[in-house]
Structures are given as structure tokens and as C-alpha cells.
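Undergrad: Coordinates for the following, if possible.
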Amino acid sequence: MKNFQTKLDVIGNNIANVNTFGFKKGRTTFNDLMSQTIAGATAPGANGGTNPKQVGLGSQIGTIDTVNTQGSLQTTGRPLDLGITGEGYFTVRDEATQSNYYTRAGNFYLDAKRNIVNGDGLKLQGATGGAITIPTTAQSLSIGQDGVVTYVNQQGTTTNAGRIQLRVFDNPEGLEKVGGNLFQSTGNSGAGTSVNVGTGGSGTLVSGALEMSNVDLSEEFTEMIVAQRGFQANTRIITTSDEILQELVNLKR
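TA: Sure, this is the predicted structure:
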């Protein structure tokens, strides 16, 4: 029952984030617990061999996975909305803690100092390892599929403001979710490598679009029904065991 409750928690979180940009759904898997061996196996002799007799002792949570499939891209038409078609992650930096985080959510903004930041003010990192800044003289800006950020000034001159780099990991499913659409690296994900957009399997950028959650509502509701029925079946086992114990108690009467 506890395991099915955990599965329902994961499903509930998936459904809650169905409209979260760059969200990667979770998945719960089960393992069986150790089995009580009533009789071991015997090898064939004068008679044939026998198989072991074992009674299972229940199940346990095997894994809670992050499923890193590509989410669909939703067109917004906003130049600072960026979608990734590939396996790369944006790198954003928290200057207060000197920490880098990684995200698939590409809704970026300009702050008062004209730095490109995410919704929490973390700075998007460019190829030079620093923030990308758009001057106040810029009349318009654009971001190419290769991550190059350009702007047009008042004189009509196009200037390169920097290049976005993406982070790729040997094991992206090993990344740890820290909230706010952010991930951080772990010992099992590897530190990752910053590469130019379009290289190293990072994918390309689509300006004016955002990657949506990869949650499939029909699949989640199906899994919810299965988990609910599994929970109910396990409660029935407890009820049945209680009735059997009651019958044993009644034998004394």
C-alpha cells in the first residue's frame, strides 16, 4: 500500500506539471522483496530434481525515474522564448551562491541591467562563461538556431552579443531536480560538458517557441487507475487477513 501511495504521488506530480515548461515526467518501478524459502531446490538423482518452494514477502520501490523524452514545442513568437530540439540543457548561474544550474525551460527575460535571465533572475550563460548582455541602444534582437545572439542598434548595424552554449551529460537521467524548473549535476549524471549549440548531440535552438512538459495525460490517468486498483486490492488483503484471524479467535468459543 505504501508503494502504491508513492506511485500515486509521482503521478499526481506529473499531472500537476502538465503545463510546466521543460518539465520531465517521473516514473515509478517496483521490485519484489526477498522470498521465504520453504524448501530448496534439489538436483536430479535417482528421481527427478525439484524446484524451490518460496513465498514472496511483498514489493518495494525499485526506482523513481526521470523520463527525458523530448517535449513538444509550442510557438509563442517571443524572441527570448527558446526551445531545444535535442539533449542539451541551458546553463543558468546563481551569482549569490556561485552555483550553476541546468534547465530545459527556455522562457528568458531581460533584467534592469539588460542581462538575459530566467524568471528567477538567474543569468543565462554564454560561450565565454558569463552572462549575455543586450545594450540599451538595441532596437531589436534575434537568436539563431546555432545560439548566436545578435541585435540591431539605432544605426541599423547588426552586432553579435554572444553565443548561448548548451550543457550535455553522459547520463541526463541522473540529474537531480531542485525545483524552479532547475536541475543540478550529481555523481551519477557526471559534471557535463558545455558545447556549442548543434554539436555533441546538444540539439538546436528554436527561437519563439517553448518546450512543453512531456507528460501524457491519458497515460497518467491510466496509470492512476492501475495504482488505485492495486491500492484497493492490497487493502482487501488486510481485510481478508483480519477476517481469518477473527475466525481463529472464534474457534475458542
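
Undergrad: CA atoms for contacts and neighbours, from now on please.
TA: Will do.

Undergrad: Quick check: buried residues in stretch 13-22?
TA: Asn14, Ile15, Asn17, Val18, Thr20, Phe21, Gly22 (16 or more other Cα atoms under 10 Å).

Undergrad: measure Glu247 to Thr239 for me?
TA: Distance, Glu247 to Thr239, by Cα to Cα, to the nearest Å: 13 Å.

Undergrad: before we move on, what about Ala138?
TA: Distance check for Ala138 against Thr239: by Cα to Cα, it reads 71 Å.

Undergrad: same check, this time on Arg114
TA: 64 Å.

Undergrad: Ala105 now?
TA: 47 Å.

Undergrad: Have a look at those two and say which one is more surrounded.
TA: A side-by-side neighbour count of Ala105 and Thr239, using other Cα atoms under 10 Å, places Ala105 first with 25 against 12.

Undergrad: One more sequence to fold, the one below, so I can look at both together:
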Amino acid sequence: MMRSLYSGVAGLKTHQTRMDVIGNNIANVNTTAYKSQSMTFSDLMYQTTQAASGANPTTGVGGINARQIGLGAKTSAIKTAITTQGASQTTNDPFDIMITGDSFFIVNNGQNNYFTRDGSFYVDGAGNLAMTSTGYNVMGWKVDPNDASAIKQDTVSALRIMTTENMTYPPEATKSARISGIIDKNDTNVNAAAGKIMNLEFYDNQGYKYTAKLSVHSTTTDGTFTVQLDDILDSKGKTVLADKTKASLQQNNTNVTAPVLEFDLKNGSFKNVGTAGGTESTLTLHFDTGTFPSFTDITIDFSKCSNLNNNGSSTVSPIRGDAKGNGAGRKVGEMSGIEIQKDGMIYANYDNGCSRLLGQIAVATFANASGLAKEGDNLYSATQNSGDFDGIGKDITTGGGYMNTGVLEMSNVDLSSEFTEMITTQRGFQANSRIITVSDTLLEELTNLKR
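TA: Below you'll find the predicted structure:
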């Protein structure tokens, strides 16, 4: 039989395999994070009809090259463009995450770790972050039990971000407040019997909201004013200060009925020279713990007040918290959303303005990512040629990568290249089929010789 028949058959098989690869690429043109494949050929083993011989220096006869006849082609390699980044697709889903860089998400089916670039995640019924397609748990690191603001990078585990504890943020009593603005001595409110009213809203340690009604009054001494506590109301506007002795303003731990706020008219500076003495610029709103066990004393800073001409209008007003916002207090916070940062840190946001670190998504990198084995469902597993996974993973930013939320990585298949490859594959297949046709014709001529 003619060797060309087998060469033609080998060519048909390899071109068919190449068409299978192309077809798989095109079929996955819209598969999330799919990595395109390409196939290369190599020639098949050769039949040597005459071995090579060297030159003869005695006779001067030159050498002769070997005579070898090839037996077709075979598949050399099927390569995956695994490190080629796919384009981004906007979804606006906060749990859709795209990796930029060469890293992989780590997911687990309960027994084994797998790796994927498919960042389409959701929160399952148990509160775990999981793959939408398979339900496999997304793996990462938990919060350091000794520091709620830090991550403990240890062996990866499932990220359970929706727990009963995480759904709310505890309340905190108000401890600090500050009053700022201008007191104008010509303000009719300051000179009225009721004074300039200031409402200081604050929280107790159970998260209930109250309002302390303070008032600023003028005195017979130019440039001096008094401040007093008039009432404390609950969130429904009902007084809780039936006994006026149970809450008071203090200076230097001493109750004072009407501390004097002295203002230097020359430069607008402030100092407190209340009846208890001292020059501190703060007062304390003190509560009797027997009557108000859930309340915490509030330090009120007046240092940002000034006595200036403001066309008869005073602008002083209280704000919860110190200059840095500390001690403002808060109500119980209900979870309002989840935020995943570029480094994979997961934070819960609450409607009381607070946030809490819930964990961090870890990633895996490999010395030879192309050596990963495909497992279907957009998953890969480690092999001896890819390098091992150490069980801990890495912070994605250490390798210069980052995560984007609300987007997914698209397939990196280039349709124009695939169609071109399909044309050349089709022509190659046709040409190899002609080898078989012509070889068959030659054999037919040979069989006809007996006629």
C-alpha cells in the first residue's frame, strides 16, 4: 500500500482535531473567563530508505544525506492562552468580581480546592460566598480574633460573610460633643428669657436617641454668657428629666447652675471661667446613674465658639462627637450592603454609618499557569507541571493585581482569528483528502495493469 494514503489519513485526523479545538473556542465565545486554546502540528515519524553517509577523505567522494519519507502529521501541543486577560463585562452586581493579573480565585467543593477566573459569586443560604454556577465555596482568610481590623493570613477557609452577628452593628452611647459658631451679643434670642436654644442629639448605650435642650443667655457683663440645661427629651418628644437634679452641667466634676462663658471681644477667643473656677473650655453633661443607668456622661467642647458681630444672628449649634468624630455614639446598625475592595477585603456597611471587616478573598498563583488541568465548569486543578498550591494563598495586590467588583471577565476568544484558523483548517483538510483520492487513483491504475 502507498505511504501517502496513511499520510493523508494522519493529516485528516490532525486537522479534525484542530477543528475540534476551534469549535470549542467558538462555542465558548461568551463563557465567563474562558481561555482560548490553539493547536500546533508536528511531523510524524519518518521511514528511512537510505541512511546518511559521510565524506571519504581518501577517495574524495562526498557524503550522502539520508533518504527519509514522512508518514504525515500529528498533534504537537494544545496550548491555552491562560494568562491573556479577557475584556470586562459590566454587571453592576456587587458579588461579580473580575481579577486583573495572573491570579486565580480559590474555591472548594467540600473536599478539594479548585481554581477559577470566573468571579460570578453569590451568598448562599448558609451565608457563604459561593460560585453561582457550582455552589463551591469561595476561599479566603478570616478576621484576626485578636484584632477586628486585621486579617489573619492562615490556611484558607470558606468565607461566611452573612451571619447573625454580622447582620447588625452594636450601639454605643454618646461620650463627646462640640459646640461651634458665633454668639452675637445683639441677638434677640440670646437676650430673651428663653435664651438661644441648642438641641444636642445623643444616644444611650442601647441605641435610643435623646435630645438635650441647652440654652445660651446673655449677662449684664458685656462679652459674657451663660449656658444651661433646660430639658432632656426622648425620641417621641417626651421629657425624661422629671427631676431636674438627676442631670446637670458640670465643670471640674462640680455641679454648676450656670457656668459663665467668657469671650474676649478683641480676638474672639474663648475660655470658661464658671462659678466652679478653672479655664477649661469644656463642660460635662452629667447623668445620675441611678436614674439613667444606660446613659454616659458627655463632654461638651465650647472652644470653637466665638463672640463676634454677625448682624444680630447667633449661629452656635452642637454636633455629636469630638473634632475627629470620636465619641459620637450610634444607634443599632442594620446591614445595608457589602463592599469588596480591590485587595479582596470584604466589609459590611451599616445604616448607622459604621462598617465591619468580614474577611478577605485569597488568590492563588502558579509558576506555570498553563500547566493547570481543566476540570470543566470554568475550574482548574493543580498538576505537577503547574506547581503546587500551598493551602494559604496570597493577597492579590502583592503581585500587582487587583479585583474589580460589578464586572466579570469575558472570554478571550478572538472570533476573527478563529474564523481565519477555521478557513486554513478547512483547506488543509480538503488537501489531505485529495492525497487519499489521488493515491486511490494511482492504486486503481496499478490494478488495471493486468488488463
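
Undergrad: follow-up on the earlier one: can you name the two of the buried residues of stretch 13-22 of the first structure that sit furthest apart?
TA: Comparing all pairs in these by Cα to Cα, the longest separation belongs to Ile15 and Gly22, at 14.0 Å.

Undergrad: all strands of the stretch 1-150 of the second structure, in order?
TA: Assigned strands in the stretch 1-150 of the second structure, in chain order: 37-43, 46-50, 67-70, 73-80, 88-90, 97-100, 104-108, 113-116, 121-123, 129-131, 137-143 (criterion: DSSP state E, counting those that start in this stretch).

Undergrad: start and end residues in the first structure for the second one, please.
TA: Using TM-score structural alignment, strand 46-50 of the second structure lines up with residues 35-39 of the first structure.

Undergrad: And for the fourth one?
TA: Following TM-score structural alignment, the partner segment of strand 73-80 of the second structure in the first structure covers residues 59-66.

Undergrad: mean shift of that stretch relative to the second structure?
TA: Once fitted to the second structure, stretch 59-66 of the first structure is off its aligned match by 1.2 Å on average (mean Cα distance after the TM-score superposition for the first structure).

Undergrad: Which positions within that stretch qualify as buried?
TA: Going by neighbour count (16+ other Cα under 10 Å), the buried part of stretch 59-66 of the first structure is Ile61, Thr66.

Undergrad: Let me know whether Gln251 of the second structure touches Asn272 as I believe.
TA: No: Gln251 of the second structure is not in contact with Asn272 according to Cα atoms under 8 Å; the separation is 9.1 Å.

Undergrad: For Ser213 of the first structure, see how far away Lys2 of the first structure is.
TA: Relative to Ser213 of the first structure, Lys2 of the first structure is positioned 27 Å away (Cα to Cα).

Undergrad: Quick one: the helices in the first structure, in order.
TA: Under the criterion DSSP state H, the first structure contains helices at 2-16, 217-250.

Undergrad: Most tightly packed of the ones you listed?
TA: Among the helices of the first structure, the stretch with the highest mean neighbour count (mean count of other Cα atoms under 10 Å) is helix 2-16, at a mean of 18.

Undergrad: residues in the second structure matched by that helix, start to end?
TA: Using TM-score structural alignment, helix 2-16 of the first structure pairs with 13-27 in the second structure.

Undergrad: do stretch 75-93 of the first structure as well
TA: Under TM-score structural alignment, stretch 75-93 of the first structure corresponds to residues 90-108 of the second structure.

Undergrad: quick one: buried residues of the matching stretch?
TA: Under 16+ other Cα under 10 Å, the buried positions of stretch 90-108 of the second structure are 94-108.

Undergrad: Repeat that for stretch 118-134 of the first structure.
TA: Asn118, Gly121, Leu122, Lys123, Leu124, Gln125, Gly126, Ala127, Ala131, Ile132, Thr133, Ile134.

Undergrad: Does Thr155 of the second structure touch Asn113 like I think?
TA: No: taking contacts as Cα under 8 Å, Thr155 of the second structure lies outside contact range of Asn113: 11.8 Å.
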